[in-house]
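Asker: Here is a sequence together with a model predicted from it:
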Amino acid sequence: MRKMRTTIGALLLCIAAGAQGAQEPDQKQQFMQYVEGLKQEAATHAIKPEVIDAAFANVKLYQRAIKADRNQPEFKKTLDTYLPQAVPDWKVAKAKRLLDENRELLDKVGQAYGVQPRFIVALWGVETNFGNYTGNFSVVGATASLAFEGRREAFFKEQLFAALTILNEGHIQPENMKGSWAGAMGQCQFMPTSFLAYAQDFDGDGKKDIWGNKADVFASTANYLKQVGWDDDLTWARQVTLTAELAEELKGLKVKKSLAEWQALGVRRMDGSALPTRDIQASLVQPDDAHGRSYLAYGNYDALMRWNRSHYFVAAVGHLADRIKFSN
C-alpha cells in the first residue's frame, strides 16, 4: 500500500512539474506576443522601424525585475543607524577627492544651473557610488517586462516609449542602454521620462550621455534640481532640537513657517542656541518619529524629494553634501 501511495505521489509530482514547466514557455510566449503589440504601438510614436527592430532584437522577460517590483524592501532602521551605512567615511573621502578632481567642470556646471557642486557630487555618490553601480538591465527589456506584468502597465509603457524616443534621437545605442531593474538609467539614474525632461548635452557633442560623459551627468543632475526649484543661496536642511514637543499638525513638508516663527515655538540649533535670523521658510521634519532626528527643511529639501520621495534618501544626500563642505 505504501509503495502504491509513493508511486501515485511521484506521478502527481511529475504532472505538477510538467505543468509548471509548461507554464514558463507559455508566459514567455505571451510576453513575446505582448512585445509585438508594443512594437506596433511604438511605430505610432514616430519611432523609426530600424530603431524598433534594434531595441527589441534581444528582448527577454526579466522575472528578476518583476520580483523586485513586487517585493521592494521596507526600512526597519532609524536615521541614526542608516546614515553611517549610507554615508561611510570612505564615501566622504572619495566624494571630496572627486570634487577636487572635477572642480573646474563642476564649478562651470554649478554656475550655469545655480546648484552648489557639493550637492551634484552627493547625488552622484548616493545614486550610483559615483558612477560605479548603474545597473546592468536592458532598459527596454526591464520596462517591457514590468509593463507586461500589468500592475503598473501605463507607467512602464510610458517609460518604455520614452526609452525608445531616446534611442530614436541617437543619444545611445540599444545594447548600451543599461539601467536598474526599474529602468533608471546612467550615473544619475534618470527614468526615461526624466531623461527627456531634464538630460543635458553640456559639452555640445550632440548626445545627452548620462552613462559615460561626466559633463552631461553633472549638468543633467543640476538641471533637474534647477527645474524643480533649487536655490543655491540655501542649504538643504538644518538638524535642530526642540525645547518642547510640538503638535503633529505643525510637522511635515506641507507646513511652512519662518525661522522666527519656529524660534518662537521652541525650535533651536543642535547646541541649544537661537536659530539664524534670516527670512527663510522651513518645515519641521521628523523622518523617524518624535524621538528621532528633527530637521528644519528648506526649499531644497523639497527639491530633493522630487528626485526621490524618501526622507532617508534626502537625508543621505544632504548629510554627504554637508560632510563634503565641512571637511574642506
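Answerer: Perfect, I can see it now.
Asker: okay, CA-based contacts and neighbour counts for the rest of this
Answerer: OK.
Asker: what about the strands in the stretch 201-328 of the chain?
Answerer: For the stretch 201-328 of the chain, strands defined by DSSP state E, counting those that start in this stretch occupy the ranges 237-242, 257-258, 267-269, 281-285, 294-297.
Asker: looking at the ones you listed, which is closest to residue 153?
Answerer: Distance to residue 153, taken as CA to CA, is lowest for strand 281-285 among the strands of the stretch 201-328 of the chain, at 33.5 Å.
Asker: what angle sits between the closest one and strand 237-242?
Answerer: With axes from the mean of the first three to the mean of the last three CA atoms, to 10 degrees as the criterion, the two stretches strand 281-285 and strand 237-242 enclose an angle of 60 degrees.
Asker: How far away from the center of its chain is strand 281-285?
Answerer: With CA atoms, centre = their mean, to the nearest Å as the basis, strand 281-285 stands 23 Å off its chain's centre.
Asker: Now tabulate the strands of the stretch 201-328 of the chain in TSV and tack on mean neighbour count.
Answerer: As requested, the strands of the stretch 201-328 of the chain are arranged in TSV below (neighbours: other CA atoms under 10 Å):
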stretch	mean neighbour count
strand 237-242	19
strand 257-258	16
strand 267-269	21
strand 281-285	23
strand 294-297	23
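Asker: Quick one: neighbours of the residue lying closest to residue 320 once chain neighbours are set aside, just the number.
Answerer: Taking CA to CA, 6 or more residues apart in numbering, and ignoring the residues beside it in sequence, residue 320 has residue 122 as its nearest neighbour in space, at 5.7 Å. In terms of burial, residue 122 registers 27 neighbours under the definition other CA atoms under 10 Å.
Asker: Comparison target below:
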Amino acid sequence: MNRRAKFASKLALTALTGLCLTTAPSLAQQCGGDFRQFLAGVKQEAVAKGLSANAADKTLAGAQIDRKVLSRDRAQGVFKMTFLDFSKRVISGYRMKNGAANMKKYAAIFQRTEQEYGVPAPVITAFWALETDFGAVQGDFNTVNALATLAHDCRRPELFRPQLIAAIEMVQHGDLDPQRTTGAWAGEIGMVQMLPEDIIKFGKDGNGDGHVRLKQSAEDAILTAGAFIQNLGWRRGEPWLQEVAVPQNLNWAETGLGKTKTGAQWAALGVQPRWGQISGNLPASLLLPQGRKGPAFLAYPNYNIYLEWNQSFIYTTTAAYFATRLAGAPRYTPGNPDPGLNDAQMKQLQTKLQSMGFNVGKIDGILGAGTRAAVQAVQERLGMPADAWPTPALLNRL
C-alpha cells in the first residue's frame, strides 16, 4: 500500500461541505477560485509563518492542478478482503526474505532507532514492506501538485493546506524538489509514506548528510519512522500481537477490540500462546479477525499504535502479525473459519442492522468497527456464538 490509510480515514470523516473557508481578511481565499490567486494566498501565509518568499516561489511557481489526483480522491477504494486473504497476499516469501535482509543490512541504524525510541526493527520493517516494498513503489504523483490540488479543492482544505505549507518548509530545508519529488496521490512521501507536516516534526537525519530525505535514504526513513511511532505512544520493551489458541467454550462476547483482560486472566480462561509467553500483567484484547474458528491473537497496548498509523482493522492486524513473523514467530494456524458474506450480502446485513437501530455507518459492504460491534450484539441477542464474524447463517436468522 502506498498511502497512509490513517490520513485517508481523516479524509473520509471530514464533511464534504463544498464551502470555501477563509482564515483572515489579509489572506487570499482558503480554497477554490483562481488557482494562481490561491497560490498567492498560500505564499502569503507561508511568509507570515516565517518561511522565505524565495522558498514559497520555488515551491509554487510550477504548481498545477492534477486531475488524476481529484479522480483518485473522488473514488477512494474500499477495503473488503478478509484477514486470511489479505495477509496471505501481502506477506510473501519475497517480503519475508527481503525484510530479514534489510534488518541485517541496516542493523546499525535499527539498533540506534530502538535505543533512542524503543521501536524494534521488525515493527518498522513491516511498515516499510507494506507501504512501499522497501522503497520500490513510492508513488508517481508530483507531491507539490497533489497537495496544491487538494488544498485548492474545497472538500478538505483544512487538511491539505497545512501540508502544502509544510512542503514549502521542506523545500527551504533542501529536502524536497518541487519538480522531481513524487509520492502518493494524497501527498505522502518516501519509503514509509509520511506527510510533510509529520516529516517536519519527526524527520531525522539517519545518514548524517544534514538532510531528511525519506525517498532516497533508508537510514533517514528508519530513524524517522521510529521517532514517529514513539510519538504515537509506543511502549518500549512490550509486545504488540501474539497468536494464541482458544478454547471452544470461551464467552465470545468478551472478545474484540476495546474489551480487555490481563494476559493472566485470558490464560486462566484457557487461552494459550502458540509461541512465546503470554504477558500476564499487560491488558490485552482477544482478536478473532474471522471468527472463533479462524486465527486468534492477543493484542497488547502497542497494537493500538498500529491503529494510529492505519485505521483499517485488516491492514493493522496484518502489519502487526507481519512484524511478529519478522521477529521470529511461526506462520499462523489458519483454522477453518465459517464462510463470510459477499459484498451484496454484507450490504444487506448492514441495511438490516441499521433498521434495527445499530450505527454501522455507511452501507458500504465493509466489515468495519461499527458493523463488527453490531454483529456481535445481535449474535449475543440471538444466542449465537458472539464472535463478531458475520455469516450467511446470521443473515438468514435476521
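Answerer: Structure's in. What do you need? Owing to the predicted nature of the structure, the values given are computational and were not obtained by experimental measurement.
Asker: care to give me the TM-score?
Answerer: In this superposition the chains share a TM-score of 0.81, using TM-score structural alignment, normalised by the length of the first structure; 298 aligned residues with a CA RMSD of 2.6 Å.
Asker: coming back round to it: now the strands of the stretch 201-328 of the first structure as JSON lines including distance to residue 9 of the first structure?
Answerer: Output for the strands of the stretch 201-328 of the first structure, formatted as JSON lines (distance: least, CA to CA, whole Å):
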{"stretch": "strand 237-242", "distance to residue 9 of the first structure": "63"}
{"stretch": "strand 257-258", "distance to residue 9 of the first structure": "70"}
{"stretch": "strand 267-269", "distance to residue 9 of the first structure": "69"}
{"stretch": "strand 281-285", "distance to residue 9 of the first structure": "59"}
{"stretch": "strand 294-297", "distance to residue 9 of the first structure": "60"}
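Asker: Ok, which of these comes nearest residue 215 of the first structure?
Answerer: Across the strands of the stretch 201-328 of the first structure, residue 215 of the first structure has its closest neighbour in strand 237-242 (27.2 Å, CA to CA).
Asker: mind checking how far the equivalent of residue 204 of the second structure over in the first structure is from residue 176 of the first structure?
Answerer: Residue 204 of the second structure maps onto residue 200 of the first structure when the alignment is built from TM-score structural alignment. With distances defined as CA to CA, to the nearest Å, the gap from residue 200 of the first structure to residue 176 of the first structure amounts to 18 Å.
Asker: about what we covered before: my guess is the match of residue 204 of the second structure contacts residue 224. True?
Answerer: No: with contact taken as CA atoms under 8 Å, residue 200 of the first structure and residue 224 are classed as non-touching, separated by 9.5 Å.
Asker: still on that earlier bit, which residue in the second structure aligns with the residue nearest to residue 320 of the first structure?
Answerer: Aligned by TM-score structural alignment, residue 122 of the first structure pairs with residue 126 of the second structure.
Asker: who's in contact with that match?
Answerer: Contact partners of residue 126 of the second structure, counting by CA atoms under 8 Å, 6 or more residues apart in numbering, are 99, 319, 320, 322, 323, 326.
Asker: Grab the nearest non-local neighbour of the second one.
Answerer: So the one you mean is residue 319 of the second structure. Of all residues not flanking residue 319 of the second structure in the chain, residue 126 sits nearest, at 6.0 Å (CA to CA, 6+ apart).
Asker: cool, the last one as well?
Answerer: Computed as CA to CA, 6+ apart, the closest residue to residue 326 of the second structure that is not its neighbour in sequence is residue 122, at 5.3 Å.
Asker: Give the burial count for that neighbour, as a bare number.
Answerer: 21.
Asker: before we move on, back to that, next step: the contacts of residue 126 of the second structure restricted to helices.
Answerer: Counting by DSSP state H, the part of these found in helices is 99, 319, 320, 322, 323, 326.
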